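Undergrad: turn this into a model:
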Amino acid sequence: MRYHILGTGAIGCHLAYDLKSRHNVTLILRSKNALEDFNKRQNQIVYRQVNQTEFVGKTGFDTMVAGDNHGADDGKPSNMMEAVVVTTKAQHAQEAVRSIKPFLSKSSTLILFQNGMGIADELLETLWPTSEERKNAPTIVLGVNRHSIMRTEPFTILHNAGWYKPDDGYFMSPFPTSLEQDREDQVQTVMKGFLDLPSLNAKIIKWKELQTTMMRKLVVNAGLNAATGILESSNGGLIASSYGRELIRQVCEECALVLSELNTTPDDLYDMVYGTAHDAAPNTCSTVQDIKAKRLTEIEYINGYIIRLAKERNIPVPTNKFLVTLLHAKEHFIQAK
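TA: Reported below is the predicted structural model:
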């Protein structure tokens, strides 16, 4: 099987690196400049686990540039993309998928790995808005990433955690509104490619269980990303301070009220967020990396999602609102784009 990887940040590089051991992998790069940079790096992705001493490179990846639709219009099955793993930031997912839409059909499967929630509905409603278009839309698989991986430079990643604990790894489930009966075999084959690689620590779970997993991951991101982004801190740096821990606790208290489906306590959520930060203490999350690179963050899909849900449920969330406001102010101050 051929997997196309749309987004070559930490998660995209990790999936490409491991999938390449058994499958054909094509990297969809965002620009010709990115392609030139990859070529200068000998067309390799470089990987190291935190318990190893040396980085190891892997080559043999095919490449294409997003938006280069040459050969897509003849409609031949050989030109259609079978499996596309989308690992871009949440705020870029829509335009990224739009750039390869000519290669997508009802025989394609999109596997979405983004922080936050609401991306799948947004893609379908925007790119395949009518019932007739929806018949030819790709099937969507939603994924939750519980690995802790940091990009140290382009196409080079440090893997801090996620390959051995049962509660870590990649969790996947087909998105119910996009799954038709005649596509089940296709989707199972795509997901099996992940299961066959023990290092990915991947699991297929039921949709309701994935929703719970996504919500709990949302709380982790809400507790860490905005605060570390504002402070430009590692995970460990945030929890080293009593003030940082108090911020996490306040976010968890609000999340426990808003995400009533979790049927849990603020203490349970705090322990989860703190434990994640402790296990991946050296890691700087994607929001920190965005701020340092003067890029806009995906906070509207994380704490912003919690704020919108809280408004629907008439629940006050002052800490989440404060963190989002302050992070947006910082984006403006540094002229993030």
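Undergrad: C-alpha only now, for contacts and for neighbours.
TA: OK.
Undergrad: give me the most central residue, the protein.
TA: The geometric centre of the chain, computed from its C-alpha atoms, lies nearest to residue 114 (C-alpha atoms, centre = their mean), at 2.5 Å.
Undergrad: grab the nearest non-local neighbour of that residue.
TA: residue 90 (5.5 Å; C-alpha to C-alpha, 6 or more residues apart in numbering).
Undergrad: for residue 184, see how far away that neighbour is.
TA: 26 Å (C-alpha to C-alpha, to the nearest Å).
Undergrad: looking at these two, which is more packed in?
TA: Set side by side, residue 90 and residue 184 show more neighbours around residue 90, with 22 against 12, by other C-alpha atoms under 10 Å.
Undergrad: contacting residues around the residue nearest to residue 114?
TA: 114-116, 119, 298, 301 (C-alpha atoms under 8 Å, 6 or more residues apart in numbering).
Undergrad: ok, now residue 281?
TA: Contacts of residue 281 by C-alpha under 8 Å, 6+ apart are 234-237.
Undergrad: element containing the closest residue to residue 302 other than its chain neighbours, please.
TA: Using C-alpha to C-alpha, 6+ apart and skipping residues adjacent in sequence, the residue nearest residue 302 is residue 116, 4.5 Å away. For residue 116, there is no helix or strand it lies in under DSSP states H and E.
Undergrad: residue 116: how many residues sit nearby?
TA: Neighbour tally, residue 116, other C-alpha under 10 Å: 26.
Undergrad: could you also give me the structure for this second sequence? I'd like to compare it with the first:
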Amino acid sequence: MKHWPKGAHMRIAIFGTGGAGGYFGAQLALAGEDVIFIARGDHLRAMKAAGLRLETPSGETHIRTQATDNPAETGNVDAVLVGVKAWQVAEAANAMRPLVGPDTVVVPLQNGVDAATELVAVFGSSTLGGMCGTLSFIAGPGHIRSVGGQNFIKFGELDNKLTERVERLRQCFARAKVSVEVPANIAKALWDKFLTVTSFGGVGSITRAPIGVTRAIPETRKLLEQCLQETLAVAKARNVPMADTAVADTMKIYDTLPANGTTSLQRDIVDGKMSELEYWNGAVVRLGREVAVPTPTNQFIYDCLLPSELRSRGKVNFPT
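TA: This next block holds a predicted model:
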């Protein structure tokens, strides 16, 4: 395996320059890393013409960017941050092959717990486990807006070993002043977030209500707790070392969130867009079935949202 001088800059490809990829890629570029943004359409044309505009509560920054829709132009890089939606990962893996050499690390940033498995099938040991948190989105072509809150990234080897390549990438984000962590157990970290977003997102999506409402009404608060209990049972049956207090701990987190908080799942479903339903509540049901753990609340949420999801994908039409 290649050895790098301490503090050496990295060549990093952002595959999918949406809210997460755009935000973290911009921070890395501002810190002097060699960042290449893989994008398409109007977003790509705007970035080529005028760079990437990053808007945050503290102001705006314009970043001169390298941007392309053709990974073959870029060649092998040190790291790929995978910023596409969960349902796009398998297709993206094939498209990003020219970026990945023997010393490249591939870091998924998707919600859910399936992305690393899908990437391992293509890239093997080049794949890390990864996740992020950011309230950022595309506000317009070449324009990423971050509305504040905590922005963080976590990643690690799938076997939890501390390696030089993980430490090098951690230092890279630290130089960019991004909150970065290498968890002691990356699977637990992924499932902790999965537990949080699937219950919050699923209940919010069927009620069309923000967290301030669903946590305050006894009936919907109970739904949140039931979703959490089911997801925790699935995780434990799959030998993920979750805390016994995970449900109570997550409810405490919900009680601290801004009252108007919603998830990307809920926003996409309300807007009639394709969502990550299959990788959130749908995944709880599928992964539970594999280990014979019943998940009736998540099944109910999935079943209720499925017509909207199929409509967004052009698979069913609603009569008018």
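Undergrad: how big is the offset of stretch 303-312 of the second structure relative to the first structure?
TA: Its matched residues in the first structure lie on average 2.2 Å from stretch 303-312 of the second structure after superposition (mean C-alpha distance after the TM-score superposition for the first structure).
Undergrad: so how far is residue 222 of the first structure from the alignment partner in the first structure of residue 108 of the second structure?
TA: Aligned against the first structure by TM-score structural alignment, residue 108 of the second structure finds its counterpart in residue 112. Residue 112 of the first structure sits at a distance of 19 Å from residue 222 of the first structure (criterion: C-alpha to C-alpha).
Undergrad: neighbour count: these two, which is higher?
TA: residue 222 (28 against 24).
Undergrad: residue in the second structure matching the more buried one?
TA: Match for residue 222 of the first structure (TM-score structural alignment): residue 198.
Undergrad: who are the neighbours in contact with its match?
TA: 227, 280-281.
Undergrad: just to be sure, it is in a helix?
TA: Yes. Looking at residue 198 of the second structure with DSSP: H, G, I helix; E, B strand; the rest coil, it is inside a helix.
Undergrad: okay, now residue 220 of the first structure: neighbour count?
TA: Residue 220 of the first structure: 24 neighbours (other C-alpha under 10 Å).
Undergrad: look up how far residue 134 of the first structure lies from it.
TA: Counting by C-alpha to C-alpha - residue 220 of the first structure and residue 134 of the first structure are separated by 33 Å.
Undergrad: aligned to the residue nearest to residue 114 of the first structure, what sits in the second structure?
TA: Looks like residue 90 of the first structure aligns to residue 86 there (TM-score structural alignment).
Undergrad: tell me how far its match lies from residue 302 of the second structure.
TA: 16 Å.
Undergrad: do the same with residue 79 of the second structure
TA: 35 Å.
Undergrad: identify the spatial nearest neighbour of the aligned partner of residue 127 of the second structure in the first structure, chain neighbours not counted.
TA: Taking TM-score structural alignment, the alignment pairs residue 127 of the second structure with residue 140 from the first structure. Excluding the flanking residues, the one nearest residue 140 of the first structure by C-alpha to C-alpha, 6+ apart is residue 110, at 4.8 Å.
Undergrad: just give the number of residues close to the nearest residue to residue 118 of the second structure once chain neighbours are set aside.
TA: Spatially, and ignoring its direct neighbours in sequence, residue 118 of the second structure is nearest to residue 90 (6.1 Å; C-alpha to C-alpha, 6+ apart). Residue 90 of the second structure has 15 neighbours, counted by other C-alpha under 10 Å.
Undergrad: give the buried residues for the helix or strand where residue 90 of the second structure lies.
TA: Applying DSSP H and E as the criterion places residue 90 of the second structure in helix 89-95. Within helix 89-95 of the second structure, the residues that count as buried by 16 or more other C-alpha atoms under 10 Å are 89, 92-93.
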